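Participant: Provide a 3D model corresponding to the input given below.
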Amino acid sequence: MAILLAPMEGLLDFVLRDVLTRVGGIDRCVSEFIRVTDAVLPERAFFRIVPELRHGGRTPAGVPVRAQLLGSDPACLADNAARLASLGPAGIDLNFGCPAKVVNRHGGGAALLQEPELLHRIVSAVRRAVPASMPVSAKMRLGFNDDQLAEDCARAIAEAGADELVVHGRTKAQGYKPPAYWDRIADVRAVVRIPVVANGEVWSVADARRCRAESGCQDLMLGRGMVAQPGLALAILADQGVAAGRVPDWADVQRLLLYFWQLNQSHIEPRSRPGRLKQWLNYLRRNHPEAEEAYQSLRTVNDPLQVEAWLDRLPVNQAPEAALA
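Facilitator: This next block holds a predicted model:
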């Protein structure tokens, strides 16, 4: 069983990838999308989204990161994939699932699920453009307005040469509203011969059990559930009888928050840092009652110095390297 960390634009950036992969249980990450339009991007554009490229395509904890491309022009995507491949990612992923209106309006993300033939051309072009040894994967939803083309899209992606397919169990129209239709992932899995990874609405060990049973997939991709509970991957593995490490408690999470804050200081302007911390706390309060108290304490605070003072008062305020040691 493999557990992947999902790409989440505006949330799961390289900082949170670093933090969450230090906890353990994650086998591979996929980066947020790198938008491709009509030109080959400079190397700095790839490094900005996936700085792990400077370290062998891995997080500091050693977890491989596949870099995700988003676009709709097969030739341009192929050219960018070739340049990206030369930088040494753990693989290249293609985004066929983003539900954002601005992305869909320009024919990218989930909008491509209306055109299985175009999906085939994109995957085929990218597969030809990168070394045969480099994995090419894709992430899709069940469809755009409905799921009638789900199987056709999956076949197009697989037959074009993708090595793996992640399926988010909702359409673009369904957004992120529960439930995720894991049984439809099983239908998609039945028509392709490549590994299929299930994604969507896995917030707990019980959800993971049901998702695997209904989708027929051994492997899972975790997104918001892992952000809300950093120990979720470890708990799922423990439920499967795999001893992968200790599930973090609230004291551990506080240390992670300290480390998260320190990492953000290096790449986010001061006025934006409190918002990033509160964004994560907002997810954490789903599973940690203490996070609710912390969130309420900081909810109206926008001064980074006040946030730092709050962090300094945490009882576990010690070297962040000690987190989950």
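Participant: For the rest of this, base every contact and every neighbour count on C-alpha atoms.
Facilitator: Will do.
Participant: what's the neighbour count on residue 106?
Facilitator: 12 (other Cα atoms under 10 Å).
Participant: what's the answer for residue 245, then?
Facilitator: As a burial measure, residue 245 scores 16 neighbours (other Cα under 10 Å).
Participant: what's the answer for residue 227, then?
Facilitator: So residue 227, with other Cα under 10 Å, has 22 neighbours.
Participant: for it, what are its contacts?
Facilitator: Contacts for residue 227 (Cα atoms under 8 Å, 6 or more residues apart in numbering) come out as 20, 280, 283, 284.
Participant: Among those, which lie within strands?
Facilitator: Secondary structure assignment by DSSP state E places none of the contacts of residue 227 in strands.
Participant: Let me have those in a markdown table, adding neighbour count as columns.
Facilitator: Conversion of the contacts of residue 227 to a markdown table gives the following (neighbours: other Cα atoms under 10 Å):
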| residue | neighbour count |
| --- | --- |
| 20 | 24 |
| 280 | 19 |
| 283 | 19 |
| 284 | 25 |
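Participant: Residue 135 is in contact with residue 165, correct?
Facilitator: No. In this structure, residue 165 is not within contact of residue 135 by Cα atoms under 8 Å, at 11.2 Å.
Participant: The two: who's more crowded?
Facilitator: residue 165 (24 against 18).
Participant: In contact with that one, which residues are there?
Facilitator: 137, 138, 139, 140, 154, 157, 158, 194, 195, 196, 197.
Participant: now the strand or helix carrying the first one, how far from the centre of its chain.
Facilitator: Counting by DSSP states H and E, the element that carries residue 137 is strand 136-143. The gap between the average C-alpha position of strand 136-143 and the chain average comes to 13 Å, counting by Cα atoms, centre = their mean, to the nearest Å.
Participant: Could you list the buried residues of it?
Facilitator: 136, 137, 138, 139, 140, 141, 142, 143 (16 or more other Cα atoms under 10 Å).
Participant: could you point out which element follows it?
Facilitator: helix 150-159.
Participant: Residue 127 sits in which helix or strand?
Facilitator: Per DSSP H and E: helix 116-129 holds residue 127.
Participant: wait, isn't residue 191 in contact with residue 151?
Facilitator: Yes. Residue 191 lies in contact with residue 151 (Cα under 8 Å); the separation is 6.7 Å.
Participant: Residue 294 - nearest residue in space that isn't next to it in sequence?
Facilitator: residue 281 (7.4 Å; Cα to Cα, 6 or more residues apart in numbering).
Participant: what's the neighbour count on the one you found?
Facilitator: Neighbours of residue 281 (other Cα under 10 Å): 24.
Participant: Before we compare anything, build this one as well:
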Amino acid sequence: MQITLAPMEGVMDHHMRQLLTAVGGYDLCVTEFIRVVDLRLPAKVYRRLSPELYNNSKTTSGTPVRIQLLGQNAHCLAQNADKAISIGSDGIDLNFGCPAKTVNKNKGGAVLLKSPETLYEIVREVRKVVPEFHTLSAKIRLGYDDKSLAIENAQAVAEAGADEIAVHARTKEEGYRPPAHWHWIAKIKDTIDIPVTANGDIFSVDDARRCMEISGCDRIMIGRGALATPNLAQAIKGLEEPNSWAEILVILKKYLFIQTMGDQEKYLPSRIKQWLTFMKLQHPQAAVFLQQVRKIKTTQEMLAAINKEQLSIS
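Facilitator: Here you go, the predicted structure:
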């Protein structure tokens, strides 16, 4: 079973990709989206978001990284896909699923699910510039307001030439509220002939098993679940037991140490606290620890707090 590390805007940056792929089990990463409006962006924009381009588009652990583009102008998206491929991206992913209000207001992300014709046009134009030996994938939701166009949207993506499709099993209006409607992925899979990746509410090994059974998917994609339990991919593959709280504290410390110099004093404590909000979904200790560190503002204070927590459970 191939497992993809999902893109998560403002969370799954290259530091997090580096850490989680080092933990293991992930076969592919998709970057946070690059917003495309009306310009062919310079290489530095792509390399800033995905420094892995300097490493043959792989993390330091060797996991391939695919650039994701978001926009509504088919011609401009094609130009930028061509640019990303030319500087080494491991294929191209198109974002038709982002639920953010600002993105949708500017006619990007999930709002495009109102128009299967637009999805078809975008995928067709991007396919023209992405060589056959590079993967063109797309991520969708089940719809915007409702699921009435779910199958038509998936068919449009497939018929326009995409090699793969990932489906987050909710509409834009449903956001991230449970449950994820995995049975809808099965309906989609029955109507298209490209591999289908299931996404949504996969937080445990049992979730992954049930998702695969219900959806009949070819692959799975995890995001919030990977943050809640960093070695979830390894656990799903039967290679390890899910991380304990003690193991997670070690991973948090590693995250502090892989960061670059610069504004880390302002940046890192906030990112650790953000990460803990996802961890508390599976680990009650994370909720308690989050309350203890919520006023911390420096990296050294955060490191001291983690060391203290480790001592308390040893």
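Participant: Would you map the helices across the second structure?
Facilitator: All helices of the second structure, identified by DSSP state H, fall at 14-23, 43-49, 74-86, 101-105, 116-129, 150-159, 182-189, 205-215, 224-228, 232-236, 245-258, 264-279, 284-293, 299-313.
Participant: So for residue 176 of the second structure, which of those sits nearest?
Facilitator: Between residue 176 of the second structure and the helices of the second structure, the shortest separation by Cα to Cα is 10.3 Å, and it involves helix 224-228.
Participant: what about that closest one, how far off from the first structure?
Facilitator: After superposition onto the first structure, helix 224-228 of the second structure sits on average 0.7 Å from its aligned residues (mean Cα distance after the TM-score superposition for the first structure).
Participant: Just give me which of the contacts of residue 227 of the first structure are shared by the second structure.
Facilitator: Using both residues aligned by TM-score structural alignment, their matches' Cα atoms under 8 Å as the contact test, the members of the contacts of residue 227 of the first structure still in contact in the second structure are 280, 283, 284.
Participant: And the last one? What does it align with in the second structure?
Facilitator: Using TM-score structural alignment, the equivalent of residue 284 of the first structure in the second structure is residue 279.
Participant: gap between that match and residue 311 of the second structure?
Facilitator: 20 Å (Cα to Cα, to the nearest Å).
Participant: Residue 117 of the second structure now?
Facilitator: According to Cα to Cα, residue 117 of the second structure stands 58 Å off from residue 311 of the second structure.
Participant: repeat for residue 238 of the second structure
Facilitator: Distance from residue 238 of the second structure to residue 311 of the second structure, counting by Cα to Cα: 30 Å.
Participant: Over to residue 288 of the second structure?
Facilitator: Separation of residue 288 of the second structure from residue 311 of the second structure (Cα to Cα) stands at 15 Å.
Participant: Also residue 210 of the second structure?
Facilitator: Distance from residue 210 of the second structure to residue 311 of the second structure, by Cα to Cα: 37 Å.
Participant: So between the two, which is more surrounded?
Facilitator: Per other Cα under 10 Å, whichever of residue 210 of the second structure and residue 311 has more neighbours is residue 210, with 14 against 10.
Participant: how deep is residue 48 of the first structure tucked in, by neighbour count?
Facilitator: 12.
Participant: Check the gap between it and residue 302 of the first structure for me.
Facilitator: 26 Å.
Participant: same question, residue 271 of the first structure
Facilitator: Per Cα to Cα, residue 271 of the first structure is found 7 Å from residue 302 of the first structure.
Participant: neighbour count winner among the two?
Facilitator: Set side by side, residue 271 of the first structure and residue 302 show more neighbours around residue 302, with 16 against 12, by other Cα under 10 Å.
Participant: how about the more buried one, what's its partner in the second structure?
Facilitator: Using TM-score structural alignment, residue 302 of the first structure pairs with residue 297 in the second structure.
Participant: dump the residue contacts of its match.
Facilitator: Contacts of residue 297 of the second structure by Cα under 8 Å, 6+ apart are 265, 266, 269, 270.
Participant: what about 7 Å?
Facilitator: 266, 269 (Cα atoms under 7 Å, 6 or more residues apart in numbering).
Participant: Equivalent analysis for residue 52 of the second structure, please.
Facilitator: When contacts are counted by Cα under 7 Å, 6+ apart, residue 52 of the second structure touches 58, 59.
Participant: how far away is it from residue 151 of the second structure?
Facilitator: 34 Å.
Participant: before we move on, what about residue 269 of the second structure?
Facilitator: Per Cα to Cα, residue 269 of the second structure is found 43 Å from residue 151 of the second structure.
Participant: and those two? which has more neighbours close in?
Facilitator: Between residue 269 of the second structure and residue 151, counted using other Cα under 10 Å, residue 269 has the larger neighbour count: 23 against 20.
Participant: Show me what that one aligns to in the first structure.
Facilitator: Matched by TM-score structural alignment, residue 269 of the second structure corresponds to residue 274 in the first structure.
Participant: any idea how far its match lies from residue 17 of the first structure?
Facilitator: 19 Å.
Participant: repeat for residue 49 of the first structure
Facilitator: Noted for residue 49 of the first structure: a distance of 12 Å to residue 17 of the first structure, by Cα to Cα.
Participant: Have a look at those two and say which one is more surrounded.
Facilitator: residue 17 (25 against 17).
Participant: Could I get the contacting residues of residue 154 of the second structure?
Facilitator: residue 188.
Participant: ok, now the one 10 residues further on?
Facilitator: Under the criterion of Cα under 7 Å, 6+ apart, the contact list for residue 164 of the second structure reads 136, 137, 138, 194, 195, 196.
Participant: wait, which of the residues you listed is closest to residue 125 of the second structure?
Facilitator: Nearest member of the contacts of residue 164 of the second structure to residue 125 of the second structure, counting by Cα to Cα, is residue 136, at 11.3 Å.
Participant: and the closest one, what is it in contact with?
Facilitator: Here residue 136 of the second structure is in contact with 91, 92, 93, 127, 130, 162, 163, 164 (Cα under 7 Å, 6+ apart).
Participant: Apart from its chain neighbours, what residue comes closest to the fourth one?
Facilitator: Think residue 127 of the second structure. Residue 127 of the second structure sits nearest to residue 161 (Cα to Cα, 6+ apart), 6.1 Å away.
Participant: Same question for the second one.
Facilitator: Nearest residue to residue 92 of the second structure, sequence neighbours excluded (Cα to Cα, 6+ apart): residue 136, at 5.0 Å.
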